[in-house]
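# Model the structure of this input:
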Amino acid sequence: MLQEHVLFLDAEALVLDKPAGLPVDRPRDGALSLDNHLASLTFGFRRWPVAVHRLDRDTSGCLLLSRNPRAHARFQQAFEAGMVEKRYVAILDGVPGAAEGMVDLPLAKVSSAAHGWRMRGDPKGKAARTHWRLLGENDGRALVEFRPETGRTHQIRVHALEGLGAAVTGDPFYGRADSGGMMLHALSLSVPRAGKEPVAAEAPWPARFAALGFDRG
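The predicted structure follows:
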């Protein structure tokens, strides 16, 4: 039950610690998705909550859902205006050559019969910027904090690979799939609201990170 994963709840918003492996949208393979759990997340409201943004299937952590249409529109505007503070952590298959920086690499979608679709850096693509900071190293891998300014599809995953030269550990698209899953976690989220306290939440540290020797600092 996802009720145990709720991090924030009021009349406008619900923030969920989305488990890794749970798709936000219904997948073509017929697997269970967030939609299968929405009826259990009404908490007394007639309307089901609606996801305001997306996290990749294998990414865990903070996911914002709206509880009414007006709030949904305001939250979407906040995302589009770049007002939402998002903080991710990832384990990379390699160590960046610096302690911190920003990847400014536009992204475009490409597809092929052999590999399907994916994102890649392209000067003609949509603007994408991600601030990053090295948090730790262990056994040739790095724990990195990412703060994206924009919200492009697969942004952090591509910026890690093409901008920092190291794929996210367990990334089945841009790196090497691993039985432990993909090591990307939406650690915190903060959404400003006029005249109200922001919607703010922080997700627990994922056990799969600790299993690779990266406990929270």
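# contacts, neighbours, all on C-alpha from now
OK.
# Is it correct that Gln76 falls within a strand?
No. Counting by DSSP: H, G, I helix; E, B strand; the rest coil, Gln76 is not found in a strand; it is helix.
# residues contacting the closest residue to it other than its chain neighbours?
Spatial nearest neighbour of Gln76, excluding adjacent residues (CA to CA, 6 or more residues apart in numbering): Val52 at 6.3 Å. Residues counted as contacts of Val52 (CA atoms under 8 Å, 6 or more residues apart in numbering) are Leu64, Leu65, Ser66, His72, Phe75, Gln76.
# residues near the nearest residue to the first one once chain neighbours are set aside, how many?
Nearest residue to Leu64 in three dimensions, chain neighbours excluded: Val15, at 4.6 Å (CA to CA, 6+ apart). Applying other CA atoms under 10 Å, we find 25 other residues in the vicinity of Val15.
# One more, so I can put them side by side:
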Amino acid sequence: MSVENRIISEDEADLRLDRWFRRHYPNLTQGALQKLCRKGQVRVDGKRVQANHRLFPGQTVRVPPLPDQSRPAPPPPPDPNLTRRIESMILYQDDQLIVLNKPSGLATQGGPGIHEHIDMMLDGLRPPGGDRPRLVHRIDRDTSGLLLLARTPGIAAKLAAAFRSRSVEKTYWAIVVGRPMPGDGVIDQPLAKVGAGGAALVVPADRRDEDAQSAKSAYETLDAAGKRFSWLALSPLTGRTHQLRVHCESLGTPILGDPRYGAKTPHPTGFAKRLHLHARTLTFPHPAGGTLSVTAPLPKHMVDTFRMLGFVVQAAPKPKRIS
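As a prediction, the model looks like this:
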């Protein structure tokens, strides 16, 4: 292998040198890279640098001959069946990102007892010679709706920063058992995790509890079927695990079909035993400029429930990007 001179792209702006190497040469250890830097074999624009050096677009990284094992093996071809499945979920895509409408029951990532998940399908969306798309955030396995993917690591970093800065507006729709009083407001209820692994539960916590995490959710009642069921619009103002599910339960109106946080409420006869929580709308700064808003159609089990309760839902609008 000969010396390579690689140009830093706009997408790689502000990456540390060691993270840049980890991306392109994932089997090269941190110790080996630091040794190459000390010897001056790795340089940026011809200058000696340390492994934590920040990179800028247009700079040239000198990559010396590396051991063969520092080159990643080519990825195996994607499973065509998984590729067809994830392609059927696409609501919007462009050169920077992809928005999926994830079905209820499909996990976002793997874990104990999970054999199929979105993450294992992402190779099917990799363009020839390009990057594998990256998950920007997650939603619960039983929750349906919008899931945002970035096409490159740099775009993933920008979108993740938008989530951290709360520049992303998220609206969920839920059918709950009962009618919240008052009909709209903000739930300010700290949460804490109890237990570990798959048996862990998130529970309301006292503010003085050292394990308590601040959690706030806005809610609005969009319609109601008497006092038995309500259709809520929910907006998480913080991002805690199972936040909306626990907050709805804390109102005394658990989400219909919730097997974990609605178990104390008998499941009403005639309704699907599936979680009625749907990530309906995402509005966020597009990495290329402007704002993108995407709305996901309801899953079939929620369409059926809306029809049974007499709730009228108009067709989801097409994705809209405002410059």
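# if we can go back for a sec, could you tell me how far the aligned residue in structure 2 for the residue nearest to Gln76 of structure 1 is located from Pro182 of structure 2?
Matched by TM-score structural alignment, Val52 of structure 1 corresponds to Val136 in structure 2. Taking CA to CA, to the nearest Å as the measure, Val136 of structure 2 falls 34 Å from Pro182 of structure 2.
# tell me the SS of Arg133 of structure 1?
strand.
# Could you check how many residues crowd around it?
Arg133 of structure 1 has 17 nearby residues by other CA under 10 Å.
# To which residue of structure 2 is it aligned?
Arg133 of structure 1 maps onto Glu220 in structure 2, by TM-score structural alignment.
# Name the nearest residue to its match, sequence neighbours excluded.
Asp184 (4.3 Å).
# In which helix or strand does the equivalent of Gly145 of structure 2 over in structure 1 reside?
If you follow Gly145 of structure 2 across to structure 1 using TM-score structural alignment, you land on Gly61. Per DSSP states H and E, Gly61 of structure 1 falls inside strand 60-66.
# Likewise for Gln34 of structure 2?
Here Gln34 of structure 2 is assigned to helix 30-38, by DSSP H and E.
# Structure 1: helices as residue ranges?
With DSSP state H, the ranges of helices along structure 1 come out as 69-80, 155-158, 164, 207-211.
# Nearest to Leu9 of structure 1 among these would be which one?
helix 69-80 (13.0 Å; CA to CA).
# Have a look at how far, on average, that closest one is from structure 2.
Comparison of helix 69-80 of structure 1 with structure 2 after fitting gives an average deviation of 0.9 Å (mean CA distance after the TM-score superposition for structure 1).
# Could you check the angle that helix makes with strand 60-66?
130 degrees (axes from the mean of the first three to the mean of the last three CA atoms, to 10 degrees).
# neighbouring contacts of helix 69-80 of structure 1?
Contacts for helix 69-80 of structure 1 (CA under 8 Å, 6+ apart): Glu12, Ala13, Val50, Val52, His53, Leu65, Ser66, Val84, Val191, Pro192.
# so of these, which ones are in strands?
The members of the contacts of helix 69-80 of structure 1 that map onto strands under DSSP state E are Ala13, Val50, Leu65, Ser66, Val191, Pro192.
# most neighbours, which of those residues?
Counting neighbours by other CA under 10 Å, Ser66 comes out on top of those with 26 neighbours.
# That one and Ala51 touch, don't they?
Yes. Counting by CA atoms under 8 Å, Ala51 is a contact partner of Ser66 of structure 1 at 6.4 Å.
# residues in contact with the residue nearest the centre of structure 2?
The residue lying closest to the centre of structure 2 (CA atoms, centre = their mean) is His137, at 1.7 Å. Taking CA under 8 Å, 6+ apart as the criterion, His137 of structure 2 is in contact with Leu147, Leu148, Ala160.
# Give me the neighbour count for the second one.
Pointing back at Leu148 of structure 2 there. 21.
# Ok, the first one next?
Number of residues near Leu147 of structure 2 (other CA under 10 Å) recorded here: 23.
# how close does it get to Gly183 of structure 2?
Distance from Leu147 of structure 2 to Gly183 of structure 2, by CA to CA: 28 Å.
# What's the match for Ala71 of structure 1 in structure 2?
Under TM-score structural alignment, Ala71 of structure 1 pairs with Ile155 in structure 2.
# Out of the ones in strands among the contacts of helix 69-80 of structure 1, which is nearest to Ala90 of structure 1?
Val191 (21.7 Å).
# residue in structure 2 matching the closest one?
Checking TM-score structural alignment: Val191 of structure 1 goes with Phe284.
# what does Ala98 of structure 1 give?
Ala98 of structure 1 maps onto Pro182 in structure 2, by TM-score structural alignment.
# Identify the residues contacting that match.
By CA under 8 Å, 6+ apart, Pro182 of structure 2 has no neighbours at all.
# before we move on, what about Thr83 of structure 2?
Thr83 of structure 2 neighbours (CA under 8 Å, 6+ apart): Met121, Leu122, Asp123, Gly124, Leu125.
# ok, so what distance separates the residue mapped onto the last one from structure 1 from His131 of structure 1?
Okay, so that is Leu125 of structure 2. Using TM-score structural alignment, the equivalent of Leu125 of structure 2 in structure 1 is Leu41. Using CA to CA, we find Leu41 of structure 1 at a distance of 33 Å from His131 of structure 1.
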